[in-house]
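Peer 1: Have a look; sequence and predicted model below, questions after that.
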Amino acid sequence: MSIVITGANGKLGSLIIQQLLQKVSPHEIIACVRHLETGKHYVEQGITVRLGDYDQPDSLEQTFAGATQLLLISSSHLDDTVRIRQHAHIIEAAKKCKVEHILYTSFAFPEAGSAPLSYLHLATEHAIRTTGIPYTFLRNALYTDFVEKLDLNTAIAQGELDIYPGEWKFNTVTRWDLARGIAAVLSEPGRHKNKKYELTASSPWTFTNLAAALTEFTGRSVSLRQDPQIKNWIFGFLSKIDTRSASNDLEQLIGGPLTSLKESIRPFISI
């Protein structure tokens, strides 16, 4: 078995490989990086490193040669037009190389969203289906990292977390938990073909829960303040994606509970 992982030096990719090493031999892993010299740490672990630049389609056929499984980690490019073109390069090369199984890090419940992000992932899923290659869609929820945009340290200092009015609920997860779930799928070849998983929290949390977690974490009382004049762009984005729907797919793949909200926000608190 050979597991090819694109974006291997990214935050999610590196965590997936870290988890995968606990389940399979390093000789079964092929890490794709944009610059070969940045993969030296993988070579030292016995992992094969190949060039995997989404913008160099001519090189990808050699990169994917012999792949039993190909994990396409979605591009992080800021321009969605560029991203869909990059994904197409990967998919076309996978088909030419007769890759046996394509896995793709999509986005949770994209059918319910109206953001360009949702359309991008649906389009990529469709393109993968048209190849006729067995697939697995790993529909990742929004990272809990988004709370960094809420300026939690100021909220703690002032005792108030400012939010835009609404009945907000969030199915977010950590990259760490996603990596655990995705590594579990990759280590069980054949079991997950032609399936899609909604990798979200099993139950959504609210801003009330977040304020309570901040209070518990710091010992300082933090309350909510709804402000219809707030200008933070994050609320506009959140309103265009499905942050409410939940699934226990990720817990089942991991075989246990996900990281708690309190622990998930720890990296973003410095007070």
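Peer 2: Noted; the coordinates are in hand. Numbers count the residues shown, from 1 in each chain.
Peer 1: From now on I want contacts and neighbour counts done on CA atoms only, so please keep to that.
Peer 2: OK.
Peer 1: Let me see the ranges of the strands in this structure.
Peer 2: Applying DSSP state E to the chain gives strands spanning 3-5, 29-33, 48-51, 69-72, 102-107, 135-140, 160-163, 195-199, 223-226.
Peer 1: right, so of those strands, which gets closest to residue 232?
Peer 2: Ranking those by distance to residue 232, with CA to CA as the measure, places strand 160-163 first at 8.8 Å.
Peer 1: So what's the gap between the closest one and the chain middle?
Peer 2: 27 Å (CA atoms, centre = their mean, to the nearest Å).
Peer 1: who touches that strand?
Peer 2: Contacts of strand 160-163 with the rest of the structure, by CA atoms under 8 Å, 6 or more residues apart in numbering, involve 150, 152, 155, 211, 222-227, 230.
Peer 1: Go again with 6 Å.
Peer 2: Applying CA atoms under 6 Å, 6 or more residues apart in numbering, the external contacts of strand 160-163 come out as 155, 222-226.
Peer 1: can you list those in CSV and add neighbour count and distance to residue 261?
Peer 2: As requested, these are exported to CSV (neighbours: other CA atoms under 10 Å; distance: CA to CA, whole Å):
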residue, neighbour count, distance to residue 261
155, 18, 17
222, 23, 15
223, 19, 17
224, 16, 17
225, 13, 20
226, 13, 21
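Peer 1: got the angle between the biggest helix by length in the chain and strand 102-107?
Peer 2: The single longest helix within the chain, with elements called by DSSP state H, is helix 80-96. Relative orientation of helix 80-96 and strand 102-107, computed by axes from the mean of the first three to the mean of the last three CA atoms, to 10 degrees: 160 degrees.
Peer 1: Second structure for comparison follows:
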Amino acid sequence: MILITGATGHLGTSVIQTLLTKTPANEVVALVRNETKADRLEQQGVNIRVGDYNNTEALDRAMQGVDKVLLIAGGDAPNGLQQHQNVVDAAKKAGVGYMAYTSRSLKDPDTLVNQLMMRHFETEDYIKASGLTYALLRNSLYMDTLPVFTGPAVFETGIALPAGQGRVAFALRREQGEAIANVLMADDGANRIYNFTGSDAYSFDDVAAALTELSGKPVTYTNIDPTVMAERMKGRGVPDTAIQRTIGFMTDIKHGQEAPVSTDLETWLGRKPASLRDGLPTLYTL
């Protein structure tokens, strides 16, 4: 049995829907915080177990009879690392043999500005030390996040970010989920690390050019100073912590942290992942 945490989220849903094409539904376990959100999964025959990363007793119950666990990284909770450790501990306690974790594909964790990303590599280290057989699934930045970065009025205002000419190996979240499911089904009992990235890396100039071509409307990219972005975010009432984290994220893009490209996603999909031009029409109204 394969347990998927964060089962009703976007990535968890993609993983489970692929699994259901490859294994009986009663072999798939969905860990959810809110059972009412799992109605569709339950109707498909998926085992539903209720719990969250903070509730160690619920995690212990959820792990019973499970052979493999996919730990989908949590959000930005202050105790996020402890939450991940709780899942790993529960899996080990229950005798689970295999732990997969959705980490991040980045050039050099030691030089990251956005320190929130370090939680991924601290979780990786904890999993390695646990003695569990593991698969570390290092995803590139979701292409699906582009509308958030560009803003809702991108075709009127263009793109203004402090990312320089930094490039990002964007990949669609659903394709990463599909590849993760394929890895879970093909486990060979060895410890593995995968980098699930797009086949190419793109700058925000590339994003602007693709949006221009696809929409027929001129879209430009302006590399702004980080202080300008910070002031704009502050004017919208964004908390200082979130502002600093976002600036750090953009700085990491500028420094090439998101640029590395791997063929792992293509290998585990059995096809080329969607290019920027292929993916954008599914994310914008074009």
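Peer 2: Received, thanks. As the structure is a computational prediction, the values presented were derived from the model and not from experiment.
Peer 1: and the longest helix of the first structure, what other elements does it pack with?
Peer 2: Judged by 3 or more CA pairs under 6 Å, 6 or more residues apart in numbering; DSSP states H and E, the packing partners of helix 80-96 of the first structure are helix 57-64.
Peer 1: how big's the offset between the helix it packs on and the second structure?
Peer 2: Taken against the second structure, helix 57-64 of the first structure registers an average deviation of 1.2 Å after superposition, with mean CA distance after the TM-score superposition for the first structure.
Peer 1: Only the buried residues of that helix, if you could.
Peer 2: Applying a neighbour-count criterion of 16 or more other CA atoms under 10 Å, one finds 57, 60-61, 63-64 buried in helix 57-64 of the first structure.
Peer 1: middle-most residue in the first structure, spatially?
Peer 2: Per CA atoms, centre = their mean, the C-alpha nearest to the average position across the first structure is that of residue 140, at 4.8 Å.
Peer 1: Now residue 212 of the first structure: closest residue in space, sequence neighbours ignored.
Peer 2: residue 222 (7.1 Å; CA to CA, 6 or more residues apart in numbering).
Peer 1: That neighbour maps to what in the second structure?
Peer 2: Under the alignment (TM-score structural alignment), residue 222 of the first structure pairs with residue 219 in the second structure.
Peer 1: residues contacting that match?
Peer 2: 155, 158, 208, 212.
Peer 1: With neighbour count as extra columns, can I get those in JSON lines?
Peer 2: Putting these into JSON lines (neighbours: other CA atoms under 10 Å) gives the following:
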{"residue": "155", "neighbour count": "18"}
{"residue": "158", "neighbour count": "19"}
{"residue": "208", "neighbour count": "21"}
{"residue": "212", "neighbour count": "16"}
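Peer 1: Distance to residue 108 of the second structure added to the residues you listed, as TSV?
Peer 2: Supplementary listing: the contacts of residue 219 of the second structure in TSV, determined by distance: CA to CA, whole Å:
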residue	distance to residue 108 of the second structure
155	34
158	30
208	27
212	33
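Peer 1: Can you report how many residues lie near the residue nearest to residue 112 of the second structure when sequence neighbours are not counted?
Peer 2: Excluding its sequence neighbours, the residue lying closest to residue 112 of the second structure (CA to CA, 6+ apart) is residue 252, at 6.3 Å. Residues near residue 252 of the second structure, counting by other CA atoms under 10 Å, number 22.
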